[in-house]
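Novice: here is a sequence with its predicted model. Questions after.
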Amino acid sequence: MSTIPLDYETLRLIWWALLGILLIGFAVMGGRDLGVGTLLPFVARTDAERRVLINVIGPTWEGNQVWLVLGGGAIFAAFPPLYAVSFSGFYLAMIVILLALILRPVGFKFRGKVADTRWRSAWDWALFVGGFVPSLIMGVAVGNVLLGAPFYLDDTLRAFYTGNFFQLLMPFALLAGLVSVGMIVLQGAVLITGRTTGVLADRARTYGTWAGLATIMLFALGGVWVAFGMDGYAITSIVDTNGAINPLGKTVALVPGGWMTNYGLYPWMIAAPVLGFVGLVAAVLGLQARLRIPTLVASSMAIFGIISTAGLSLFPFLLPSSTVPESGLTLWDASSSHLTLFIMLLATVIFLPIILAYTAWVFRVMRGDVTTRSLEKNPNAY
C-alpha cells in the first residue's frame, strides 16, 4: 500500500467524482439522442422530416452509448456493493430501460426496410419510447436515491431488497423523472436547431423553449421539496475515510432537510444548482436568439448543474437505505480496494483522453446541417 502515491481517501474521492463525470457525460452526449427520439413524432410531420431527424443522430448515437457503458463499468469496478444492490434491487427498472434502449438500433435499421406508412410510423413511435422511457426512469431512479432505497444488509453483508417496482413511482421520484425528461428534451431540441433548418428547426425551437421553462419550474419545485418536505440521511458516527469496506460500521440518522446540510458545510457546492438554473435560462434565451453553439453549451451546462446538485446533496452517500439507514452505502465504505482504485485510475488516465479525442474527431467529421437534399446524395443514410 505504501508504494501507491495516492492515499485511499483521495482515490475514493477521485472515483466518486469520475463516476459523476461519466454519468453526466452520458446525459449530455446520450441525452442528445434520447431527446431527438422523444421529439421525433412531434417535431417531424412527414417521412422526409423524420428521416432528417434520424440522420441527425444516426451516425453518432452508438458512440454516445460508450458513456453509459463506462458509467456502469465504473460502478461495477469502483463500487461493487453499489453495483450489487442497485442492479439487483432495481432489476425490473433496469430491464425496462434496456428494452427501451434496444428499440433504438432496431428502429434505425428496420424503419426504412419497408416503404409503408404504418410500418414507419410504428418504428417512429418505437424510437420515441426508446428516448422517453430511459429519460424518465433514470430520473425516477435519482429521485429514489434521494428518498432512500428499500434494502438492508445482513451480518454477512448480503443485500435484501424489500420494495417492488411500483414503489419506485413515488411522487417525488416522478417529479425527478420529469426534470430528467425536461432537460433531455431541451438537449435534443437544441441539437435539432443546430443541425437542421427551416420548419424543423422552428418546431424544435418551440418545443425546446417549453421544455426549458418547464424544467426551470420543476427543478425549483424539487429544490423546495428537498429542503422543506423531505428527510435526508446523515452519518452520526465517526467516519474512517481510509477504512476497509464495511457499510454496517456506522450509524445513520434521518434529519429534516438533511440533504441541504452539505451546502452549509461546503458553500462552494451552491455553484451546482446555480449552474443548473443559469444553464436552463441561457439555453432558452439562446434558442430564441437562434444561437447554435452557445445554446448547446448552455443546455449541457444545465445538465451538468442539475445532476451535480443531486450528487453533491447526497455526498458522501451513494445509495441510502430507507429500510435500515445503517445499511446505506457511502463512498467511504462501499469502494473497491486501494490497489484496485489506483490501477483503474491509471487505465482511465490513458484511455479516457483517447475516447475524448476520438469523439471530438467524429463530431468534427459529421458536422454540418442535415437536409432532405443531403440525404438524397448519401446512399448510406437511414
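Specialist: Nice, I can see it.

Novice: contacts, neighbours, all on C-alpha from now
Specialist: OK.

Novice: please enumerate the helices of the stretch 151-300 of the chain.
Specialist: 171-195, 198-228, 261-265, 271-288, 293-314 (DSSP state H, counting those that start in this stretch).

Novice: among those helices, show me which one is buried the most.
Specialist: Of all the helices of the stretch 151-300 of the chain, helix 171-195 carries the top mean neighbour count, a mean of 27, counting by mean count of other CA atoms under 10 Å.

Novice: so it versus helix 198-228, what angle?
Specialist: For helix 171-195 against helix 198-228, the angle by axes from the mean of the first three to the mean of the last three CA atoms, to 10 degrees is 150 degrees.

Novice: now helix 171-195 and helix 271-288, what's the angle there?
Specialist: Interaxial angle of helix 171-195 relative to helix 271-288 (the same axes, to 10 degrees): 40 degrees.

Novice: just checking, what packs against helix 171-195?
Specialist: helix 8-43, helix 47-57, helix 117-147, helix 198-228, helix 293-314 (3 or more CA pairs under 8 Å, 6 or more residues apart in numbering; DSSP states H and E).

Novice: comparison target below:
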Amino acid sequence: MILHQLIDYETLRVVWWLLLGVLLIGFAVMDGFDLGTAALLPFVAKTDVERRVVINAVGPVWEGNQVWLILGGGAIFAAWPPLYAVSFSGFYLAMFAILFALILRPVGFKYRSKRDSAAWRAGWDWALFVGGLVPALVMGVAVGNVLRGVPFRLDTDLRIFYEGTTLFELLNPFGLLCGLLSVAMLVMHGGAWLVLKSEGPVAERSRTYGSIAALVTAVLFALGGLWLWLGVDGYRITSEIATTGASNPLAKTVEQAPGVWFENYGRHSWMMLAPLLGFAGALGSLAFFKARREVPALLASSVSILGIISTVGLSMFPFILPSSIDPQSSLTVWDASSSHLTLFIMLVVTVIFVPLVVAYTAWVYRILWGKVDAKAISDGSGHAY
C-alpha cells in the first residue's frame, strides 16, 4: 500500500481546512496582541518612558509571533493553490497595504531611539500605530468581502480572472463593519496584554481601553451576525458533491440565497459553540478587566478571537472563497486543494515541525515572563527599545 493512501483524500482535505483555521487563529492570538498594542500606543502612553514601556512589552516577542503569518501564507500556497492565486492577485492592493504597514513595525522599533529628538520619536511612534491599526483593519475588511463573495471567475481551462476594480470597492459597509470588529477585537487583546505586562498609568489606561474594546467587540459581532442574516446572500452547493475527486471548481453548481451562511448551524448544533465563545470571551474579558484579573482577561480575549474566527469558517464550510460574479467558480474544500500526495507530505512535515515551533514559543514566553520595569527604562539599566 502506498503510504499516503493510509489517509483518504476527503479526510486530508478536511484536516488541512482545520489546520488553515488553526494557523489563522494562531496568528490572530499570537501576533494580534502586538497589533492591538501598537494601535493603543498613542492612547495609553503619554510620556517617552511610558511609550517605551509599551514598545518593550512586545519588542522581544513580535518577530516570533509573526511566524504564524508566514505559516498561514505558506499553507495557503501549498494546500490551496487557487485560493492563493485569487486572494493574492485580487486583494493585491490590500495585501500591499498590510505588508507596508507591517514593515513599519520593525523599522519603527529599530530607528525610534536612534536620535534623542522628541519629534523624531513621535514620528516613529505614529508609524508603529499605523503598523498596528492598518493590518487589523484591512484583514477584517478582507474577511467581510470573502463572506460577500469576491468578483472572480474561472474559464474552461481553469484560468483565473479577477474582475474587481480598485481597493476602495473592498471598503463597502459590511466590509468596514468587519474591519472595525477586527480592530476592536485586537485592541481588546492588546489591552489585556499591556495590563499583564505593565504597571501604573499604562496598565490603568490599557484596562480602560481594553474594557471599551471588549464591549465594542461583542456589539459589533452581534451586528455583523444580524447583517449577515438579513443583508448578505450566502452560497450553497446544489449539485452532487464529489469529496474525493480531482480539484475542479467548475464541476458543481452553486446558488446564492439569504440566510444560507447560517444553515450549517441548523444541521450541526455543536457549531453554535463558536459564536458563543466569541461573545463569552469578549464579555468575560470585560468582566476580568473590571475585576483586575490579568491572566484571565488575556485568556478570555484569546477565546473570543478563537470563537469569532471559527464562526466565519464554520458558517462558510465547505466554501473557502465564493465568487460573487460566477458562483460556479467558487472555491471549496472539496475542489480547490492540492493533490492527495501533496497534502499528505505537508501533513507529515506539519506534525513534525509545528510542535517544535509551539515548544520553542512556550519556552521564550516562560523566559520573558514578568512586567516591563519602567524604572529600568528610565535609568537605562534594562530593556532594548
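Specialist: Nice, I can see it. What you are looking at is a predicted structure, and each value in this text was computed from that prediction instead of being measured.

Novice: and the TM-score between these chains?
Specialist: Overlay of the two chains. TM-score (TM-score structural alignment, normalised by the length of the first structure): 0.99; 382 aligned residues with a CA RMSD of 1.0 Å.

Novice: for Thr3 of the first structure, find the nearest of the helices of the stretch 151-300 of the first structure.
Specialist: helix 293-314 (31.1 Å; CA to CA).

Novice: residues in contact with stretch 251-260 of the second structure?
Specialist: Identification of contacts with stretch 251-260 of the second structure by CA atoms under 8 Å, 6 or more residues apart in numbering yields 228-241, 327-328, 330.

Novice: and stretch 1-11 of the first structure, by the same measure?
Specialist: Against stretch 1-11 of the first structure from outside (CA under 8 Å, 6+ apart): 241-242, 332, 338-339, 341-342.

Novice: can you check stretch 121-130 of the first structure too?
Specialist: By CA under 8 Å, 6+ apart, stretch 121-130 of the first structure touches 34, 37-41, 100-104, 107, 110-111.

Novice: could you work out the most separated pair of those?
Specialist: So, those by CA to CA: farthest apart are Leu39 and Phe110, at 19.3 Å.

Novice: of the two, which one has the most company?
Specialist: More crowded of Leu39 of the first structure and Phe110, by other CA atoms under 10 Å: Leu39, with 25 against 14.

Novice: distance check, that one against Leu127 of the first structure.
Specialist: 9 Å (CA to CA, to the nearest Å).

Novice: next up, the contacts around Gly132 of the second structure.
Specialist: 34-39, 101-102, 105.

Novice: any idea how far it is from Trp126 of the second structure?
Specialist: If you go by CA to CA, the gap between Gly132 of the second structure and Trp126 of the second structure works out to 10 Å.

Novice: before we move on, what about Leu19 of the second structure?
Specialist: 35 Å.

Novice: from Val252 of the first structure, how far out is the alignment partner in the first structure of Gly266 of the second structure?
Specialist: Aligning on TM-score structural alignment places Gly266 of the second structure opposite Gly264 in the first structure. According to CA to CA, Gly264 of the first structure and Val252 of the first structure sit 19 Å apart.

Novice: what does Ser299 of the first structure give?
Specialist: 36 Å.

Novice: export the helices of the stretch 151-300 of the first structure to JSON lines and tack on distance to Thr117 of the first structure?
Specialist: Shown next, in JSON lines, are the helices of the stretch 151-300 of the first structure (distance: least, CA to CA, whole Å):
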{"stretch": "helix 171-195", "distance to Thr117 of the first structure": "23"}
{"stretch": "helix 198-228", "distance to Thr117 of the first structure": "20"}
{"stretch": "helix 261-265", "distance to Thr117 of the first structure": "54"}
{"stretch": "helix 271-288", "distance to Thr117 of the first structure": "32"}
{"stretch": "helix 293-314", "distance to Thr117 of the first structure": "33"}
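
Novice: out of those helices, flag the one nearest Pro59 of the first structure.
Specialist: helix 171-195 (13.0 Å).

Novice: that older thread, closest to Leu352 of the first structure out of the helices and strands packed on helix 171-195 of the first structure?
Specialist: helix 8-43 (10.2 Å).

Novice: not counting sequence-adjacent ones, nearest residue to the aligned partner of Glu240 of the second structure in the first structure?
Specialist: Residue correspondence to the first structure (TM-score structural alignment): Glu240 of the second structure is matched to Ile238. Closest residue in space to Ile238 of the first structure, ignoring its immediate chain neighbours: Lys250 at 7.5 Å, by CA to CA, 6 or more residues apart in numbering.

Novice: for Met30 of the second structure, same thing?
Specialist: That would be Asn65: by CA to CA, 6+ apart, it lies 5.3 Å from Met30 of the second structure.

Novice: contact partners for that neighbour?
Specialist: Here Asn65 of the second structure is in contact with 27, 30-31 (CA under 8 Å, 6+ apart).

Novice: ok, the residues you listed in the first structure: which stay?
Specialist: Among those, the contacts conserved in the first structure (both residues aligned by TM-score structural alignment, their matches' CA atoms under 8 Å) are 27, 30-31.
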